[in-house]
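> this is a predicted model, with the sequence first.
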Amino acid sequence: MAEPAIALDSDWLRAHPLPQPDNGADKNARGRVLAIGGCRSVPGGISLTAEAAFRAGAGKVQIATIASAALPLGIAAPETAVFALVETPEGEIARGCAPIIAPLLERCDAVIAGPGMSDGAAGQAVVEAILDAGAGVTVIVDAAALMRLGANAEALGRRALPPIITPHIGEMAALLDCEGDAIEADRAGAVRRAASRYGAVCVLKGPTSVIAEPEGRLFAYAGGGVGLATGGSGDVLAGLAAGLAARGADPLRATLWAVWLHGEAGRRCSEQIGPLGYLARELLAHVPGLMRAI
């Protein structure tokens, strides 16, 4: 019989603290994130991911996105470096992006693929472009990049560090080649199967988020509210995980802290603004204070 889920709470976090940079650390020593994603219909989503990585403590964040969005994003997010990728006529990242992405991978500690993308084929192309990231780089896969991830499951499973995958119900159904109803009927079993199949730390997002590591150990966080079910919320969660991993947290610790920070930021927004109607970008300012409080 599988062991029950471990409650993800402040006690667990205090027992498993985040790595802290020393006072003399420069921005490179604080960790470097590369965020790849965006499309013409959601050009700003990747900026939520980038800011979340900064709020989690990363020192440098780079964005690689479709050419038509690169300059506006660079102006809107002056803390980031932005690189333009060739885009398809439909406004998605085009295949053949690897030559631009490859040198960027050499200068990052965590790379995230998928935020703000809407096409599974484009997402698959981005995943394939990052599979050769160095052994010390944490790979995070989100959103459209999850939809055809099965084709690269074996390659992901061979990585020295387990990747982090962050599906909702529909994306989990694609990961496991089954119907969403089957996922809902056994959320714990589904997240364990996905973690095993992809050799990944897997988050199944929902009112109670469940997280599994490849060996099957399960965690659960029940502190999120319905207000987190809003556009861009998942982009924030993925960026938090990337920023924490870039700081030096192992994939499981980065994921669990990201889930808790995301949920508790939602709780604060619910208290200060209302249980419904706050925006994903309003989560971000709460993150540094939440980390300090633990």
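Arrived safely, thanks for sending.

> please count neighbours and contacts with C-alpha atoms only from this point.
Noted.

> the helices in this structure, which residues?
Under the criterion DSSP state H, the chain contains helices at 10-15, 45-55, 67-76, 98-105, 120-130, 153-157, 169-176, 180-185, 187-198, 233-246, 251-272, 287-293.

> highest mean neighbour count out of these?
For those, average neighbour numbers computed from mean count of other CA atoms under 10 Å are highest in helix 233-246, which has a mean of 30.

> could you give the angle of that one to helix 45-55?
Computed by axes from the mean of the first three to the mean of the last three CA atoms, to 10 degrees, the angle separating helix 233-246 from helix 45-55 equals 40 degrees.

> does anything pack onto helix 233-246? Which helices or strands?
With contacts taken as 3 or more CA pairs under 8 Å, 6 or more residues apart in numbering; DSSP states H and E, helix 233-246 sits against strand 32-36, helix 45-55, strand 110-113, strand 138-141, helix 251-272.

> can you list contacts of the last one?
Residues from elsewhere that reach helix 251-272, judged by CA atoms under 8 Å, 6 or more residues apart in numbering: 8-9, 13, 16, 18, 138, 161-164, 201, 203, 209, 211, 213, 221, 223-225, 227-228, 236-238, 240-242, 244-245, 275-276, 278, 282-284, 286-287, 290-291.

> alongside the first one, take a look at this:
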Amino acid sequence: MAESAPAEALPLDVAWLRAHPLPQPVSGADKNARGRVMVLGGCLTVPGGVGLSAEAALRAGAGKVRVGTVAPAAIALGALLPEAAVLALPVSPEGEIDAPPEGIAEHLSRCDAVVVGPAMSSEPHASRLLGGLLAQADWTAGLVIDAAPLLGLSAHAEALRARGAPAVLTPHVGEIAGMLECDAEVIERDRAAAARSAAERFGAVVVLKGGSTLVAEPGGALYGYTGGNVGLATGGSGDVLAGITGALLARGCSPLEAALWSVWLHGEAGRRCAETIGPLGFLARELLGFIPQVMRSGDQE
């Protein structure tokens, strides 16, 4: 059973879904009109994880997805996910994406949302990659930050607050502890306060993952979702959540709406996996096929 959300959290429920329907493409819209997502991540230790984010973005309705990952993994990833374009990036001796090459910048103007960090394992490399993106002054696409870049996010707080639209940050307890430079035990004592503090510090929408998921926005509003299950606590699950969020930003959702809808879609996909496969042992990739079904049911709520 999922833990309860704090009493002050607004519920993420059917009433909220009805009041905030997902934007729908017009009849005859081509794939560019459905939103273009770039996913930057992966490393030689976890070469396939970034593919989960990319496929999740496609399953959540994005029209085009481009994946930037370490060069040795690029061809294999492209073969496994033929629906996505692949950008081979320089690899460091540690097996991580090296400092951002100039080649990334030319792609930013052709995307509506960027997901950075999935399946990266080195905070220094991830932080340099994020810093290079934030340094592009004319870049206005939606932004989702996941995994390793979150651990060094304090160095980018000013740049994040200066963005025209809030980024969406998707930490678990350990990552938000790094963001706030405190111990995880402090976070666990008051997860609501931590989510709100991070939202204010970084001028971002914060999705604090856990037994119950909390979503905080700058200004103090807090939402809670308790429909997840323990089976979602598995490798790659967060990569799927990040990809869904990127797709919804690209489709035209506000950062808060993208965060809340992605939490609900991810949680409901997990519920369907638990019902059809079993409460434990389903894989993150098995969430992917349920995303369109859950999205359709949510639109009909």
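Sure thing, it's come through. Small disclaimer: the values here were computed from a predicted structure and weren't measured.

> TM-score of the superposition?
The TM-score (TM-score structural alignment, normalised by the length of the first structure) is 0.97; 292 aligned residues with a CA RMSD of 1.2 Å.

> nearest to D186 of the first structure, of the helices and strands packed on helix 233-246 of the first structure?
Closest to D186 of the first structure of those is helix 251-272 (CA to CA; 20.1 Å).

> where in the second structure does the closest one fall?
Alignment of helix 251-272 of the first structure against the second structure: residues 255-276, by TM-score structural alignment.

> that stretch against the first structure, how far on average?
Comparison of stretch 255-276 of the second structure with the first structure after fitting gives an average deviation of 0.4 Å (mean CA distance after the TM-score superposition for the first structure).

> in the second structure, what residue corresponds to E215 of the first structure?
Per TM-score structural alignment, E215 of the first structure is aligned with G219.

> same deal with M117 of the first structure?
M117 of the first structure maps onto M120 in the second structure, by TM-score structural alignment.

> ok, that match - how many residues close by?
Residues near M120 of the second structure, counting by other CA atoms under 10 Å, number 27.

> can you tell me, leaving aside adjacent residues, what's nearest to it?
Once flanking residues are discounted, M120 of the second structure sits nearest to G42: 4.8 Å by CA to CA, 6 or more residues apart in numbering.

> now the helices and strands packed on helix 233-246 of the first structure as JSON lines including distance to A2 of the first structure?
Converted to JSON lines, those look like this (distance: least, CA to CA, whole Å):
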{"stretch": "strand 32-36", "distance to A2 of the first structure": "35"}
{"stretch": "helix 45-55", "distance to A2 of the first structure": "34"}
{"stretch": "strand 110-113", "distance to A2 of the first structure": "31"}
{"stretch": "strand 138-141", "distance to A2 of the first structure": "26"}
{"stretch": "helix 251-272", "distance to A2 of the first structure": "19"}
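
> my guess is the match of E215 of the first structure contacts A198. True?
No: if you go by CA atoms under 8 Å, G219 of the second structure and A198 don't touch, sitting 11.1 Å apart.

> contacts only, for the residue mapped onto L105 of the first structure from the second structure.
Using TM-score structural alignment, the equivalent of L105 of the first structure in the second structure is L108. Residues in contact with L108 of the second structure (CA under 8 Å, 6+ apart) are 38, 114, 139, 141.

> neighbour-wise, which of those residues leads?
Neighbour tally across the contacts of L108 of the second structure (other CA under 10 Å): the maximum, 33 neighbours, falls on M38.

> distance of L143 of the second structure from G224 of the second structure?
For L143 of the second structure, the distance to G224 of the second structure equals 22 Å [CA to CA, to the nearest Å].

> then E106 of the second structure?
For E106 of the second structure, the distance to G224 of the second structure (CA to CA) stands at 38 Å.

> same question for G41 of the second structure.
According to CA to CA, G41 of the second structure stands 28 Å off from G224 of the second structure.

> more neighbours, those two?
Legend: neighbour count by other CA under 10 Å for G41 of the second structure and G224, higher for G41 (32 against 25).

> aligned partner of the more buried one in the first structure?
Aligning on TM-score structural alignment places G41 of the second structure opposite G37 in the first structure.

> gap between the closest residue to D299 of the second structure other than its chain neighbours and S53 of the second structure?
Leaving aside its chain neighbours, D299 of the second structure sits nearest to P21 (6.4 Å; criterion: CA to CA, 6+ apart). According to CA to CA, P21 of the second structure stands 23 Å off from S53 of the second structure.

> need the longest strand for the first structure.
If you go by DSSP state E, the first structure has its longest strand at strand 60-66.

> which stretch of the second structure lines up against that strand?
So strand 60-66 of the first structure sits over residues 64-70 in the second structure, by TM-score structural alignment.

> check the fit of that stretch onto the first structure and give the mean distance.
Superposed on the first structure, stretch 64-70 of the second structure shows a mean distance of 0.3 Å to its aligned residues (mean CA distance after the TM-score superposition for the first structure).

> and the alignment partner in the second structure of A129 of the first structure, what does it touch?
Superposed on the second structure with TM-score structural alignment, A129 of the first structure falls opposite G132. Counting by CA under 8 Å, 6+ apart, G132 of the second structure makes contact with 99-100.

> how about L17 of the second structure, what's its match in the first structure?
Aligned partner of L17 of the second structure by TM-score structural alignment: L13.
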